[in-house]
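Asks: after the sequence you'll find the predicted model.
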Amino acid sequence: MADTYDLIVLGSGPGGYVAAIRASQLGLNVAIVERELLGGICLNWGCIPTKALLRSAEIYHYMQHAKDYGLVAEKISADIDAVVKRSRGVAKQLNQGVTHLMKKNKIAVHMGEGTLTAANKVAVTKDGKTEEISAKNIILATGARARDLPFAKADGKRIWTYRHAMVPPEMPTKLLVIGSGAIGIEFASFYNDMGAEVTVVEMLDRIVPVEDAEISAFLEKSLKKQGMTIMTGAGVEKIDVGANGVTASIKAKDGKVATSEFSHVIVAVGIVPNTENIGLEALGVAMDRGFLKTDPMCRTNVAGLWAIGDITAPPWLAHKASHEGVIAAEAIAGGHPHAMDPKNIPGCTYCHPQIASVGLTEAKAKEAGYDVKVGNFPFIGNGKAIALGEAEGFIKTVFDAKTGELLGAHMIGAEVTELIQGYTIGKTLETTEQELMETVFPHPTLSEMMHESVLSAYGRALHF
């Protein structure tokens, strides 16, 4: 007889395991199904281990610039194998943490490949054996995988996805990164800091194209200063793989095609949702280009079937998946959670310098019909940034000129991925410029720039 639960969660990434925990807290009998490792891609092969790699690169960068801080560090070198080993250790620690959380919250873990056999049933297959479990409600949280280029299939040797780039068989000497979204730029930044010669090719007219145009321009200038080659409005048309490297044919913005030699290639051109072969077609689940359609409470069009995270609409971010997991769990338990507002979801890119943003860009705000007031404050005007030796960057805020509503905030510079949450809270609370102006910011901190940027939008900046 099949095990029966109140809820089955298919996938244990940051959306799935959080949904399972919240549902358990609300008194539901919960099972989670995972085919590989608890914690999913984010904890094991994504957000967390990449940040461990980037931290090593950051420390290496500081050591190489020790004299800027009045220090002496000689014969500095990097051991890529040791850097990767540390990263994998961090991932293992967090995987064990999720395992503990499942036990603590009395969540039944079924390891294996999960397939829907009905709207309320899942077949779990492992080592040739299949068990069937059922529940009144099922949350799909199966995530996504890297998109391949048809002419550049990842082989793990010369052509890499993000997963290969986290455990490189060797240190690249000359690296081509195709795509300049968060994943592409983070790996470009990591390998550049570690000593590789890096070229980034972006099809659109600017790098990190989802960010505000001023952020993109500042980052491109910074990365070029660090030694990277940045090609925008360009495309890779062909890649030939050899024993010792690859030859790439790249069409530049002017239409001319040139060939260049690289030791390795990272393909970072988007994701593909893991929605195939899990029984969705037979159930008639509504999709859009493979992504599941959901209502504001994460329901699909099939009763009892819910979907969260990277298999649904963008943005495809771990924290968005986790929040959706809470929304779905609370709705299933009979609550009335607030629907997700995409405009209040912050985005962070951990390159050097860091990028963080929330809400509308200046251009998007104008397209939406807003009359805007824009504030801008540079890191060079902040005492803490100068003391840290991190005077590169700025903070930009966008307001509705009529109401004072904070429409968006955009940052580039040291630790902005930590600062952005202040503006995110402000947006969630529907704050106005007046409330932000009247808030006391501690001194000396980087956060003072957030205050100054708001003041700047209204011609009241004090320190620049």
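Replies: That came through fine.
Asks: make it CA atoms for all contacts and neighbour counts henceforth
Replies: Will do.
Asks: what sits against Ala135?
Replies: Ala135 makes contact with 4-8, 120-121, according to C-alpha atoms under 8 Å, 6 or more residues apart in numbering.
Asks: run the last query once more with 6 Å
Replies: 4-7, 120 (C-alpha atoms under 6 Å, 6 or more residues apart in numbering).
Asks: that one: which element?
Replies: strand 129-140 (DSSP states H and E).
Asks: ok, Ala321 next?
Replies: Using DSSP H and E, Ala321 sits in helix 318-332.
Asks: longest helix anywhere in this structure?
Replies: helix 80-104 (DSSP state H).
Asks: please state the offset of it from the chain centre?
Replies: The chain centroid and the centroid of helix 80-104 are separated by 19 Å under C-alpha atoms, centre = their mean, to the nearest Å.
Asks: which strands and helices sit next to it?
Replies: helix 47-64 (3 or more C-alpha pairs under 6 Å, 6 or more residues apart in numbering; DSSP states H and E).
Asks: can you show me the strands along the stretch 351-464 of the chain?
Replies: 355-359, 372-378, 394-400, 406-412 (DSSP state E, counting those that start in this stretch).
Asks: which one of the ones you listed is the most hemmed in?
Replies: Among the strands of the stretch 351-464 of the chain, strand 406-412 has the highest mean neighbour count (mean count of other C-alpha atoms under 10 Å), at a mean of 28.
Asks: list the helices and strands that one packs on?
Replies: Where contact means 3+ C-alpha pairs under 6 Å, 6+ apart, strand 406-412 is packed against strand 355-359, strand 394-400.
Asks: try this one side by side with the last:
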Amino acid sequence: AETLLVAVGRGPNSAGHGYEEAGIRMERGFVLADDRLRTNLDNVFAVGDLVPGLQLAHRGFQHGILVAEEIAGLDPRPIDEAGIPRVTYCKPEVASVGLTEAQAKEKFGGADTYTYALSGNGKSQILKTAGGVKLVKAPDGPVVGVTMVGERVGELVGEAQLIYNWEAYPEDVAPLVHAHPTQTEALGEAFLALAGKPLHVHG
């Protein structure tokens, strides 16, 4: 790469709304909340970009659903922040869900990884895109992270999200058949390889 663009500086729009005056606990402009998005004040919740963490629209949508269900007494399951898919809309796209290799090593004391190059994927050849799919697996455990780089990989993150959130093992996913030619085959082949049954191996 010849040029690197670093986009930083986003923050919560919380100034001047009277939160601190009302007694709501804040930190660096963010409203502090528990895993059910409750603040320190009774019947006051915080959602979306006001809450520390990823500033993503779909995270905010899910926060709203959780709070609505909490108020309705439906006892919703708290949101696993790592299970929220992340997509960087650049060229090529970057999409991920779950833990990075470094995070997995810190959490589990180690990690198994496999990277499948899109050069072995027919649809990616048609699209003339390069990149890859990286799987991160806990030692003797399930897949805990998926990262993909390539054209349109944001469209693949839904399958990766299910795999992560259902704590699937490579052996669980490897037998599933993926349509040909599609980029989802890259995910399928990565899982085949991590399960010890590689189909195509390309550099």
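Replies: Thanks, I have it. Remember, it's a predicted structure, so these values are computed and weren't measured experimentally.
Asks: against the second structure, where does the longest helix of the first structure fall?
Replies: The aligned range for helix 80-104 of the first structure in the second structure is empty, by TM-score structural alignment.
Asks: give the next helix or strand downstream of that helix.
Replies: Counting by DSSP H and E, the next helix or strand C-terminal to helix 80-104 of the first structure is strand 108-111.
Asks: helices or strands up against that next one?
Replies: Where contact means 3+ C-alpha pairs under 6 Å, 6+ apart, strand 108-111 of the first structure is packed against strand 30-34.
Asks: now do 10 Å
Replies: Here strand 108-111 of the first structure touches strand 3-10, strand 30-34, helix 80-104, strand 121-126, going by 3 or more C-alpha pairs under 10 Å, 6 or more residues apart in numbering; DSSP states H and E.
Asks: out of those, deepest packed?
Replies: Of those, strand 30-34 is the most buried (mean count of other C-alpha under 10 Å), at a mean of 26.
Asks: can you tell me the closest non-neighbouring residue to the spatially most central residue of the second structure?
Replies: Centroid check for the second structure by C-alpha atoms, centre = their mean gives Val97 as the closest residue, at 2.3 Å. Here the nearest residue to Val97 of the second structure in space, its sequence neighbours aside, is Pro85; by C-alpha to C-alpha, 6 or more residues apart in numbering that works out to 4.7 Å.
Asks: would you mind finding the match for the one you found in the first structure?
Replies: In the first structure, the residue matched to Pro85 of the second structure (TM-score structural alignment) is Pro346.
Asks: that match contacts Val416, correct?
Replies: No. Counting by C-alpha atoms under 10 Å, Pro346 of the first structure does not reach Val416; the two are 11.3 Å apart.
Asks: which residues do these two both contact?
Replies: Taking C-alpha atoms under 10 Å, 6 or more residues apart in numbering as the criterion, Pro346 of the first structure and Val416 both touch 356-357, 410.
Asks: now do the same contact list for the residue nearest to Val97 of the second structure.
Replies: Contacts of Pro85 of the second structure by C-alpha under 10 Å, 6+ apart are 56, 58-59, 95-98, 146-147, 154, 157-158, 160-161.
Asks: what's Gly60 of the second structure aligned with over in the first structure?
Replies: Mapped onto the first structure by TM-score structural alignment, Gly60 of the second structure lines up with Ala321.
Asks: that match against Pro342, yeah?
Replies: No. The criterion here is C-alpha under 10 Å, and Ala321 of the first structure misses it with Pro342 at 11.7 Å.
Asks: just give the nearest non-adjacent residue to the equivalent of Phe191 of the second structure over in the first structure, would you?
Replies: Using TM-score structural alignment, the partner of Phe191 of the second structure in the first structure is Val454. Spatial nearest neighbour of Val454 of the first structure, chain neighbours left out: Gly375 (5.7 Å); criterion: C-alpha to C-alpha, 6+ apart.
Asks: tell me which residue of the second structure lines up with that neighbour.
Replies: Using TM-score structural alignment, Gly375 of the first structure sits opposite Tyr114 in the second structure.
Asks: quick one: contacts for the alignment partner in the second structure of Gly284 of the first structure?
Replies: Residue mapping for Gly284 of the first structure onto the second structure gives Gly23, with TM-score structural alignment as the criterion. Neighbouring residues of Gly23 of the second structure by C-alpha under 10 Å, 6+ apart: 39-41.
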